[in-house]
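J.: have a look at this prediction, sequence included:
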Amino acid sequence: MKTSEFREAIDYKRIKADYDKGLSSSQIKQRMEEGLDNKPVESPSKTVKEIIADNVFTYFNLIFVIISVLLIVVGSYRDLTFMPVIIANALIGIIQELRSKSVLDKISVLNAPVTSVVRDGEVITVPSKDLVLDDIVIFKAGNQICADAIVVDGNVSVNESLLTGESDEITKKPGDTLMSGSYIVSGTCRARLEKVGRHSYISKLTLQAKKTRKGEQSEMIRSLNRIVKFAGVAIIPIGFILFYQAFYINHYTIKESVQSMVAAVIGMIPEGLFLLASVSLVISAMKLAINKVLVHDMKCIETLARVDVLCVDKTGTITENEMTVSDVIRASEEYSEDTVLGLLSDFAAAQDADNQTMNALKKHFHRPAGRIAISTTGFSSEFKYSSVTFDREAFVIGAPEFVLKERLAEYKERIDEFSRKGYRVLAFGKYSGIPDGKELLSAVDPVCFVILSNPIRENAPETFRYFAEQGVEIKVISGDNPVTVSEVAKQAGIKNAGEYIDATTLNTDSAIKDAVTRYTVFGRVTPEQKRKFVRALKKAGKTVAMTGDGVNDVLALKDADCSVAMASGSDVAAQAAQLVLLESDFSKMPDVVAEGRKVVNNLERSGSLFIVKNIFSIILAIMSICFGMKYPMEPSQISLISVFTIGLPAFFLSFMPNKDLIRGRFITNILLKALPAALTDVIIVGAMIYFGNIFSVGPTDIATASTILMSIVGMMIVYQISKPLDVYKLGIWIFCGVGLVCCMIFFSDLFAITSMSNRCIILCVNFSIIAEPCLRYLTLIFRKVRNFFIKEA
């Protein structure tokens, strides 16, 4: 959008309310009736209609409808046994997505952005969507600007990086414009909303912080898409050729030709695989939501399970959010203790409690001496200081490296002594000029050093021990002194915490690239550097997760493979992240990782069952075409095998606990697990057809024998992938086996199971015996191949 377009006036009568009183209740009601509220243009989640449509109107469902119509036309009603499975699949998908929508929408409401607004002379908090045109809102550090506004009182520093791509802070004073999509870095102001809802930038951007990159998918979903697309393309030509060959060349009846074609096509369709993956992710998202972890983007559940580098901040992650003043050390005898405490109290009184440091200072220094502030600058994350100018003197408090400049060497030993103990040290001193929030032109004359501390989170050592055991490397990226951060990291039990570096020395991309692989702790990191660190780690082939809670974390959160925010942090960090820890409890992270590993590992295991049938059906269909024979099995027999050796075991096994490390690529793993059983099926069913023809066994007998043989191999592979067995897995295996046998005995007509001739029984028994060593040796071969691929990866 062009600037001229932004400045166009909205054709409504404007209300210039006093910034101390705001709009009245009647004016709010009028604005609501006019539709001038701040509701987003797009719904944040799928509607019920969209969920139903996504699960019903799919490519494969269209194929199944066509197949059903063909079977009905030829009168083969028995072969419609696959329809209940398809309907059940669609219903499960719809029900699970609706349940997930309900849970996530409720939690999203609890975590929805809110804004402080002045109405009827009182300051109240309302959901950002309920703001109206001309509302007087109050913005503080960490707040996301939810609608286009103009500052009417106060001064703030604003980061517009989400709009412009530049991370420089811009000072905004009365009369300046605040753009929705940017956020407040420091200071407090009151602003009048100029454009809301569909008229504002936020509606067109939908906030880059909330958006995911279009079309981006996790490795698992990309792999499943490839499998589904391949099957979707292959079934059409193979289906046509099979029908043409059976009807026009082999001169079977149209009913037999359709049955043959449908059996092959049904076998090639992985109808439950993609659904199983979607349902698994949805259920995981629901479980995490119940445990107070909000999932903005479900693909991150898998991504976090694959993470091998986790970037964390010190404050709020390793330590508690609350900061306290531990001591005050005078720099010289020039100022008495009472004078120092009075100066710090006056300084703190003039500042807003818009960050943890200033909040700690205001709580500790609460006995002002009465000095009147004539100007202030809020804390700058870029220049690491804040300031207050009194009548004739200006005072600054900030990071010693930034405010002491060339005088740092005089006090370095004293500062390092406290830093080595895990304390944060701030230098408080007198400045010769008038600070403007930008870089100081000269060193301050130190008055004292304020010693701050954050207690280590009680469960932090246990959490970091878990990640060390799981092979996840920790990188501590902080804006604090690297010595301090290193000591805190040691206390938290982070491996290699003694390897630290001052990020101010990393001035080139090559230096950053080298540092991210060598060091564990990074201090004095700027917001832009955090982003560069994440990018450098990704270029090094790492899967990177980033945690953060402040506005200075948002750029890195956007670039990380998986981003995690604390709900107690800034609005923009929570909205930029894929996962939000609603209780700001970092100890929840192992549970999230375990949930992701369970999903991926179980889908690799369960998904291989689906692929067995698909590979077998494709190979057998191609063999039928090449050798000019009719596809040997009927649709109802394929459905019977699918239910008890694929669908039911895959569904139940996909929810078993599984915390194993993820090794190798998803598509390679799933194919190498499926190939031994698929090839075993091809060998024994192919042999059954070949020798059945030699010994003049009828086609119905061959079909029944093939069904039995495939069922036996299916139960073998279910048993194999269920290892190590426990009572639950053994119960699933026995249930599926009994169900399979019962259906063959009591519902034989429904599933086209006929009595077999003695010759056929003998062949079936022989090939059943051969199946076990065939599967065992093929499994050993492909296991070696799989281990080779994993080693290469």
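T.: Nice, I can see it.
J.: every contact and neighbour count from this point should use C-alpha atoms.
T.: Will do.
J.: look up how far Tyr431 lies from the residue nearest the centre of the chain.
T.: Closest to where the C-alpha atoms of the chain average out (C-alpha atoms, centre = their mean) is Cys300, at 2.4 Å. In this view, Cys300 and Tyr431 are 48 Å apart by C-alpha to C-alpha, to the nearest Å.
J.: and what of Arg367?
T.: 22 Å.
J.: those two: which has the busier surroundings?
T.: Taking other C-alpha atoms under 10 Å, Arg367 and Tyr431 do not tie; Tyr431 has more neighbours (23 against 16).
J.: and the comparison structure, right after this:
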Amino acid sequence: MTAIEAVRPDSPATGIVSAAAMSSTELLEQLGTDIGAGLSSGEVARRQARWGLNAVSSHRARLLLVLWHQVRSPLLALLLAAAFVSFFLGERSDALVISVIVALSVGLGAVNEYRAEKAAAGLHDQIHHQTVVIRDGRPSQVDVTDLVPGDILDLRLGDIVAADLRLLEVTGLSCDESVLTGESLPVDKTIDTVPAHTALAELSGCALMGTVVNAGSGRGLVVATGARTEFGKIAAGLNTHPLDTEFQVGLRKFSMLLVYVAGALTTSIFVTNMVLHKPVMDALLFSLAIAVGITPQLLPAVVSSSLAAGSRRMSRRKVLVKRLVCIEDLGNVDVLFTDKTGTLTEGHIDFTRAIPAADADPDSVLRWGLLCTEHSGEPGDIVGGNPLDQALWNAPEVKAQQSALASYTRLGVLPFDHQRNMVSVLVRDSAGRSTLITKGAPETVLQRCIEVPAAAREALAAEFAAGNRVVAVAARPARDQQPPTTRDEHDLRLVGLLVFLDPPKTDAAAALRRLATLGISVKVVTGDNPAVASKVCRDLGLGKGVLTGAEVDALDDAALALAIPATTVFARISPAAKARIVRVQRLSGGAVAFLGDGVNDALALHAADVGISVDSATDVAKDAADVILLEKNLDVLADGVGEGRRIFANTIKYVLMGTSSNFGNMFSAAGASVFLSFLPMLPSQILVNNLLYDTSQLAIPTDQVDEEQLRRPSHWDIGFIRRFMIFFGPLSSVFDFLTFAVMLGIFHAGPMEFRTGWFVESLATQTLVIFAIRTRRIPFFRSRPSVALLLAAFGVVAIGAVLPATPLAHTLGFSPLPGLYFAALAAMVVGYLVLIEIGKRIFYRMAAVTVTPRRRRYSTSRSLRRRAARFSTAATRSASVAAYT
């Protein structure tokens, strides 16, 4: 058997080490690939049927795993154990009721969390990565999951290698392989064969899935896909938990607060009941029920429902999130760094004219510019690549250049990179003369020219002042027939300037004003010329402060932190400087977002609290991002920010409700158990009360949010939640004790009737108080709840009132209540809501709540953990690895 089998239905896939030991000719023959035409569409379909998708893993909603998340609560386990003991001690009805209630609670939570997981899976299915392959004799863009062994794949700067490749052609190609080897320095690539026993890190003739093209370009033959790649083998053995977001950290801190409160209450109640010589089993069950009662048991379900509903709304608004919890982080943003092209400008770049220098003419400037591209196809046939080159090749003037272009032969290319900001090409004309052509950012090209006419400098300044994008073209005769290197880019003569138009978006100014109303400061970080970026920003009404890359590099972090607030435009900024600006701003407090779509944005996307990219971005940018915009539009981003804040606001409503009313009820239960000769409420009744109450709160995600809550970001404040619980909990207990007095003093209730009366009152007050707590305004008059919340709240109160008159009453330990009780109940509910409204005004006046800026120390481990997590969680697409650091 050969080292590499032909791709047949009964043959295994090749390995990269074996492929590295074979010549390109042998590989092409073994895999049945034509180097010029690639695979045919029919052959691709056959191989896809055999090998499946080129994917390492997929995001799937797993019902059993979701169910396990719900049942692993220690409190639920204790309740089930207590129910089990009760059953064997003869209290079978109590055991059955408790078991049914726990099952219903778990079922409700599982259904809602599963729906959220399904929503997350749907979002992953909408995120795609494209790559350029040769099929049917021409280049085409395909989804990376469609790659098969035998495909010929083009590699360009910033691409994430989508499969394991044996390299066929390279031009200054180097790859960042840190994702696999841990080495931070890029690895130069060749087309040489190496022995089959060579270590993975030494396979210079191969490119491995998940690595990133750091410089140059190349072409390779796919020899392994999906889980059969080296990356796939590593990812399959990882079980890395994604890095927690600020939202998840807040939830965890809140949960710990509840653990402390529940522990203190249950312990004290159990000890008190034992001291009063009450039955041990009753005291144990009552204490456990108190613990469950004070815990917002359906908080995960409410959060999941909010996030799932929010993700669906955001998807309709063309915003996709990789992880649902990132929605809330998006709402926390108060500083946005963004690039200019396609965000503030139309993004549809058009070539407008060529400006000659010295003795040149416009046609020759255009011709040299067309020759100096990494693309070597026909006009209109560019797939991917630099957008300026695409605009140049798609210009109407190109057709007249065809005969002239055909007379030149390309001898070598020095690809574009973000350090040089140039591309150089060596060509030979029909007369045998060789010429080195260099094209790129005017500042860098002009530095390499012997002399620059004053008229050219004036023309360049005028174009920059008009806000146009300009590329300089220079050339010189060349004697060496070898591919150019950076040492050859000298002694050039300016040929002329190529001018491109990318006008500001008509709706960008309105979008910027909308972001300002949301409390978000927008700053432009671009590699473009300062004059061009400033002109666009002035036209859109942004500030005037400008810093260049050189000026940023000259500042230390402390000085840069002081300069950022007064700066609107950061121009000619390198990838490392972008990330540094973001990092310094994060240290100043607040949440920072970065919006970018290029390989030079990957570092900054990693450094930001929320990385935002677009569906048309480079793969490395999309992988580094947390949020994907299906439309590169600041208005779409504003929609996402508003949705994130709406979700957080609704989540906090449930938290405040659960902590205050539950704490109040359980505090009342603890107090009543001291002076009553019987338990004030049976454990099963407490659980039914908690289940009905939580069910009504599942409608909170549909609720409307007051406008002032959307104007600025909000963050978890455990101290505020604790103060809210301590302030409003006792207020609810006031009416609980009033109910006790009514039941004992007026109705002379026995144990069963007492429990029934308190059950109905506590359910009504803690459910209806949502209408006061959900807003700081006057409820109903200045802030109206959603219809779903209205129906859910009043529906649950009605169920609680009717339940004592149903056949379930005896099983649950209820008895019918006199009609006069409901009149007293109505008066107590109204009095309670009035008292809460008064207390609300006092509390917020006293609290003077302010959002304290979050000062955090940035660490590169954050990016490393995010990348590691994506091995297993975001590898929905085979190339989904953010490794460009």
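T.: Cool, got the structure. Treat the numbers as computed from the prediction; the structure is a model and nothing was measured.
J.: ok, back up a step: the residue nearest to the centre of structure 1 -> structure 2?
T.: Here Cys300 of structure 1 is matched to Cys326 in structure 2, going by TM-score structural alignment.
J.: any idea how many residues pack against Arg457 of structure 2?
T.: Counted with other C-alpha under 10 Å, Arg457 of structure 2 comes out at 14.
J.: can I take it that it is in a helix?
T.: Yes - according to DSSP: H, G, I helix; E, B strand; the rest coil, Arg457 of structure 2 belongs to a helix.
J.: read off where stretch 862-870 of structure 2 ends up in structure 1.
T.: Taking TM-score structural alignment, stretch 862-870 of structure 2 hits no residues over in structure 1.
J.: distance from that stretch to the middle of the chain?
T.: 13 Å (C-alpha atoms, centre = their mean, to the nearest Å).
J.: so which bits of that stretch are buried?
T.: Neighbour counts over stretch 862-870 of structure 2 (16 or more other C-alpha atoms under 10 Å) mark 863-864, 866-870 as buried.
J.: and Asp389 of structure 2, how far from Ile269 of structure 2?
T.: To Ile269 of structure 2, Asp389 of structure 2 is 75 Å away according to C-alpha to C-alpha.
J.: of those two, which one has the most company?
T.: Just comparing Asp389 of structure 2 and Ile269: by other C-alpha under 10 Å the higher neighbour count belongs to Ile269, 24 against 20.
J.: and the more buried one, what does it touch?
T.: Residues counted as contacts of Ile269 of structure 2 (C-alpha atoms under 8 Å, 6 or more residues apart in numbering) are 283, 287, 670, 673.
J.: again, 7 Å this time
T.: 287, 670 (C-alpha atoms under 7 Å, 6 or more residues apart in numbering).
J.: spell out which helix or strand contains it, please.
T.: Element membership for Ile269 of structure 2, per DSSP states H and E: helix 246-275.
J.: show me what whatever helix or strand comes next after that helix is packed up against.
T.: Once the chain leaves helix 246-275 of structure 2, the next helix or strand it forms, by DSSP H and E, is helix 280-294. Here helix 280-294 of structure 2 touches helix 74-88, helix 246-275, helix 634-675, helix 683-697, going by 3 or more C-alpha pairs under 7 Å, 6 or more residues apart in numbering; DSSP states H and E.
J.: save these as TSV, and put in distance to Thr435 of structure 2 too.
T.: Listed next are those as TSV, based on distance: least, C-alpha to C-alpha, whole Å:
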stretch	distance to Thr435 of structure 2
helix 74-88	76
helix 246-275	56
helix 634-675	44
helix 683-697	74
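J.: of all the ones you listed, which one is nearest Ala301 of structure 2?
T.: Closest of these to Ala301 of structure 2 is helix 683-697, at 9.6 Å (criterion: C-alpha to C-alpha).
J.: and that closest one, what does it pack against?
T.: Using 3+ C-alpha pairs under 7 Å, 6+ apart, helix 683-697 of structure 2 sits against helix 92-125, helix 280-294, helix 751-768, helix 787-802.
J.: change it to 6 Å
T.: On a contact count with 3 or more C-alpha pairs under 6 Å, 6 or more residues apart in numbering; DSSP states H and E, helix 683-697 of structure 2 meets helix 280-294.
J.: can you list contacts of the helix or strand following the helix it packs on?
T.: Following helix 280-294 of structure 2 in sequence order, the next helix or strand is helix 299-316 (DSSP H and E). Contact with helix 299-316 of structure 2 is made by 109, 112-113, 116, 119, 324, 647, 698, 701, as judged by C-alpha atoms under 6 Å, 6 or more residues apart in numbering.
J.: wait, which of the helices and strands packed on helix 280-294 of structure 2 is closest to Val470 of structure 2?
T.: With C-alpha to C-alpha, the closest approach to Val470 of structure 2 among these belongs to helix 634-675: 25.1 Å.
J.: next, the angle from that closest one to helix 683-697.
T.: Here helix 634-675 of structure 2 runs at an angle of 160 degrees relative to helix 683-697 (axes from the mean of the first three to the mean of the last three C-alpha atoms, to 10 degrees).
J.: quick check: helix 634-675 of structure 2 compared with structure 1, mean distance?
T.: Compared with structure 1 after fitting, helix 634-675 of structure 2 deviates on average by 3.0 Å (mean C-alpha distance after the TM-score superposition for structure 1).
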